[in-house]
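In: Below is the structure, and that's it, no one-letter string:
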């Protein structure tokens, strides 16, 4: 098999995919009895019988790997289609008759909507054939980000405030990316508000199940990830099915409604999982937050120290 064919065969398996986004298609009959389709419901007649067809768009990607063949080498590019920076790491799964310059594995940060030349794969024997498998992992955010000292607003307007699990909670707040997370007990369907202004970086809204099997439900909740001006990213998770009310690339203001709370993913009851994270170098790490509620600044216990 040629190297190009081999590359295409493994492409779908090797690229890191971001969550898919939900969509609706509306179908109805007009006054002449002709079936019409659209991405918005008809406004002309309230009597029209409208069918709503829900479907899942093909998954997007945090970053795409692209190979450009030249006479005696291949150029390895990474493209970032998203509205925020993404860090990638590219490595060989296997290689034959190729030398990478710069050497692999390597890491690069891709700017929003940007492309970066990662490496050139040079034929060591120009008369011989080349075979290679490449792997690319992607992580949102720039590891050079420096968090500001910022006071976040409460991400909902409920008068009653209850925290089911705080920073360092033993149930699920004991890893690097969730150590500083806060689980607010809110009824399903509670309007979720942006705790800070930013740009929507990722969304998932199609997941409709919940359970305690971490392997099945861990990381599968509906969520919104918002990028802030200092490079930190807020995650609003466990939203209800189709409970995402914003789109990737949209700018949101502090206090704007962005979603509806729910009970999806690794969850036992309706709640909002809120955490602010940074890219710590191909890994997400949570950071402590200061938050203001109706009675002033909220006090959360410090998360236990750890790696």
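Out: Yep, that arrived. Note that the coordinates shown come from a computational prediction; the quantities given were computed from them, not determined experimentally. Numbers count the residues shown, from 1 in each chain.
In: Only C-alpha atoms from now on, for both contacts and neighbour counts.
Out: Noted.
In: Tell me the spacing between the spatially most central residue of the chain and residue 168.
Out: With distances taken as Cα atoms, centre = their mean, residue 202 lies nearest the centre of the chain, 3.7 Å away. Distance, residue 202 to residue 168, by Cα to Cα, to the nearest Å: 25 Å.
In: Can you give me the neighbour number for the closest residue to residue 269 other than its chain neighbours?
Out: Leaving aside its chain neighbours, residue 269 sits nearest to residue 263 (5.8 Å; criterion: Cα to Cα, 6 or more residues apart in numbering). Neighbour count for residue 263, taken as other Cα atoms under 10 Å: 27.
In: same deal with residue 265?
Out: Count around residue 265 with other Cα under 10 Å applied: 26.
In: Near the closest residue to it other than its chain neighbours, how many residues? Count them for me, please.
Out: In space, residue 265 comes closest to residue 221 once its chain neighbours are excluded; the distance is 3.9 Å by Cα to Cα, 6+ apart. Using other Cα under 10 Å, residue 221 has 27 neighbouring residues.
In: what about residue 221, distance to residue 182?
Out: Counting by Cα to Cα, the gap from residue 221 to residue 182 is 15 Å.
In: picking up where we left off before, in which helix or strand does the residue nearest to the centre of the chain reside?
Out: strand 198-204 (DSSP states H and E).
In: Against which helices or strands is whatever helix or strand comes next after that strand packed?
Out: Once strand 198-204 ends, the next helix or strand along the chain (criterion: DSSP H and E) is strand 210-211. With contacts taken as 3 or more Cα pairs under 8 Å, 6 or more residues apart in numbering; DSSP states H and E, strand 210-211 sits against strand 265-266.
In: also this one, for the comparison:
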């Protein structure tokens, strides 16, 4: 069997109002030492190096970041066959689907497309690829789509607490809002009006599964800003996931893998991504088998059970 000429990876991203995923760091540092030499790094100089830095020379430089996938496809050669693994980068389960983008004399076991559920921060063998006719060479291209959540999640009947630390609040867009709550991932989302910097609270106990805090711009161009909202995704014990989005730049106050209690502050509201202005986008989501869906939820506000109307008020 010949070595594949090309293995291409196309990764699926989770969506908010467009696509959202973990991104690389959004800033670097530049400084000049006492000898006049310029240095660059992903953190500011300090500790034993601080004395060698020319006073006032440290500059923070914002850089453009791109979303990256929640999982990585890894292919290893093994005695004439190829092992296709999915590496989960999140602190919660994900589901992946591996398929051929093209194939020449290559088959999968199990046959592609094949699905697998991958545990938090671990790897899973999705398929073994071999030649259909061992007497001929072959080549292939692979595609792997991925979604957060376990498809076997069973949502419980839970009352959520208000995710904002403010006595007065307003819902700007409710269930099925025509601006950005028309797709399955956001149909049962709620947009709470919130000034930038308003404390955002966990509406329910869970584990921080995924965060993004480096984006710093907002706008109404869905293609440009849809995948660039800061957010926190929290995994609950029943497999559901709460999404808190459009947070302020560096407005995430929890770390991936941290367990938080209901009512605990997890971030600061902001205005990032595809949005008309500052607000908090909140949704409870489940994976329905390679299909991320928002689901209705019950929530209690300061005056009692919250009535969530459809659309915008």
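Out: Nice, I can see it. Just so we're clear, the structure is a prediction, and the values are computed from it rather than from any experiment.
In: Give me the TM-score for these two chains.
Out: For this chain pair, the superposition-based TM-score is 0.84 by TM-score structural alignment, normalised by the length of structure 1; 296 aligned residues with a Cα RMSD of 3.0 Å.
In: re the thing from before, need the counterpart of the residue nearest to residue 265 of structure 1 in structure 2.
Out: Correspondence of residue 221 of structure 1 to structure 2, assessed by TM-score structural alignment: residue 229.
In: follow-up on the earlier one: any idea what the residue nearest to the centre of structure 1 aligns with in structure 2?
Out: Using TM-score structural alignment, residue 202 of structure 1 pairs with residue 210 in structure 2.
In: Identify the residues contacting stretch 157-170 of structure 2?
Out: The contact list for stretch 157-170 of structure 2 (Cα atoms under 8 Å, 6 or more residues apart in numbering) reads 192-194, 198-204, 262-263, 297-302.
In: Now do it: distance to the chain's middle.
Out: Put simply, stretch 157-170 of structure 2 sits 23 Å off its chain's centre (Cα atoms, centre = their mean, to the nearest Å).
In: Structure 1: matching residues for that stretch?
Out: Using TM-score structural alignment, stretch 157-170 of structure 2 pairs with 149-162 in structure 1.
In: Quick one: the helices in the stretch 151-300 of structure 1, in order.
Out: 214-217 (DSSP state H, counting those that start in this stretch).
In: measure stretch 76-96 of structure 2 end to end?
Out: Using Cα to Cα, the two ends of stretch 76-96 of structure 2 sit 18 Å apart.
In: what about the aligned residue in structure 1 for residue 70 of structure 2, how many residues close to it?
Out: Under the alignment (TM-score structural alignment), residue 70 of structure 2 pairs with residue 62 of structure 1. For residue 62 of structure 1, the count of nearby residues is 26 (other Cα under 10 Å).
In: Please tell me how far residue 62 of structure 1 sits from residue 289 of structure 1.
Out: Taken as Cα to Cα, the span from residue 62 of structure 1 to residue 289 of structure 1 is 26 Å.
In: cool, residue 298 of structure 1 as well?
Out: 10 Å.
In: So which of these two has more stuff around it?
Out: residue 289 (19 against 13).
In: Tell me who's in contact with that one.
Out: Per Cα under 8 Å, 6+ apart, neighbours of residue 289 of structure 1: 150-152, 180, 276.
In: Generate TSV for the residues you listed, with neighbour count as supplementary columns.
Out: Shown next, in TSV, are those (neighbours: other Cα atoms under 10 Å):
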residue	neighbour count
150	11
151	13
152	18
180	27
276	25
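In: so can I have a markdown table of these showing distance to residue 259 of structure 1?
Out: Formatted as a markdown table, the contacts of residue 289 of structure 1 follow (distance: Cα to Cα, whole Å):
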| residue | distance to residue 259 of structure 1 |
| --- | --- |
| 150 | 22 |
| 151 | 21 |
| 152 | 17 |
| 180 | 22 |
| 276 | 17 |
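In: Which ones among these lie within strands?
Out: With DSSP state E as the criterion, strands contain 151-152, 276 from among the contacts of residue 289 of structure 1.
In: Counting neighbours, what do you get for the aligned partner of residue 272 of structure 1 in structure 2?
Out: Matched across to structure 2, residue 272 of structure 1 falls on residue 280, judged by TM-score structural alignment. Using other Cα under 10 Å, the number of residues around residue 280 of structure 2 comes to 30.
In: Do I have it right that residue 280 of structure 2 meets residue 270?
Out: Yes. Using Cα atoms under 8 Å, residue 280 of structure 2 makes contact with residue 270 at a distance of 7.4 Å.
In: joint contacts of the two?
Out: 194, 246-247.
In: Looking at those residues, which one is closest to residue 107 of structure 2?
Out: residue 246 (42.9 Å; Cα to Cα).
In: And that closest one, what's its match in structure 1?
Out: By TM-score structural alignment, residue 246 of structure 2 lines up with residue 238.
In: hmm, back to that, state the distance from the match of residue 70 of structure 2 to residue 91 of structure 1.
Out: The gap separating residue 62 of structure 1 from residue 91 of structure 1 is 17 Å, by Cα to Cα.
In: same question, residue 19 of structure 1
Out: Residue 19 of structure 1 is 23 Å from residue 91 of structure 1, by Cα to Cα.
In: Quick check on the two: which one has the bigger neighbour count.
Out: The neighbour count for residue 19 of structure 1 versus residue 91, taken as other Cα under 10 Å, is higher for residue 19 (19 against 16).
In: Check the alignment and tell me where the more buried one lands in structure 2.
Out: In structure 2, residue 19 of structure 1 lands on residue 22 (TM-score structural alignment).
In: So what's the residue count around the alignment partner in structure 1 of residue 263 of structure 2?
Out: Counting by TM-score structural alignment, residue 263 of structure 2 lines up with residue 255 in structure 1. For residue 255 of structure 1, the neighbour count with other Cα under 10 Å is 18.
In: Then residue 130 of structure 2?
Out: Neighbours around residue 130 of structure 2, by other Cα under 10 Å: 18.
In: Look up how far residue 70 of structure 1 lies from the counterpart of it in structure 1.
Out: In structure 1, the residue matched to residue 130 of structure 2 (TM-score structural alignment) is residue 122. As defined by Cα to Cα, residue 122 of structure 1 lies at a distance of 10 Å from residue 70 of structure 1.
In: can you tell me which residues contact the closest residue to the match of residue 70 of structure 2 other than its chain neighbours?
Out: Among residues not flanking residue 62 of structure 1 along the chain, residue 18 sits closest, at 5.6 Å (Cα to Cα, 6+ apart). When contacts are counted by Cα under 8 Å, 6+ apart, residue 18 of structure 1 touches 59-62, 202.
In: cool, residue 279 of structure 1 as well?
Out: Here residue 279 of structure 1 is in contact with 139-143, 145, 285 (Cα under 8 Å, 6+ apart).
In: Contacts only, for residue 10 of structure 1.
Out: residue 133.
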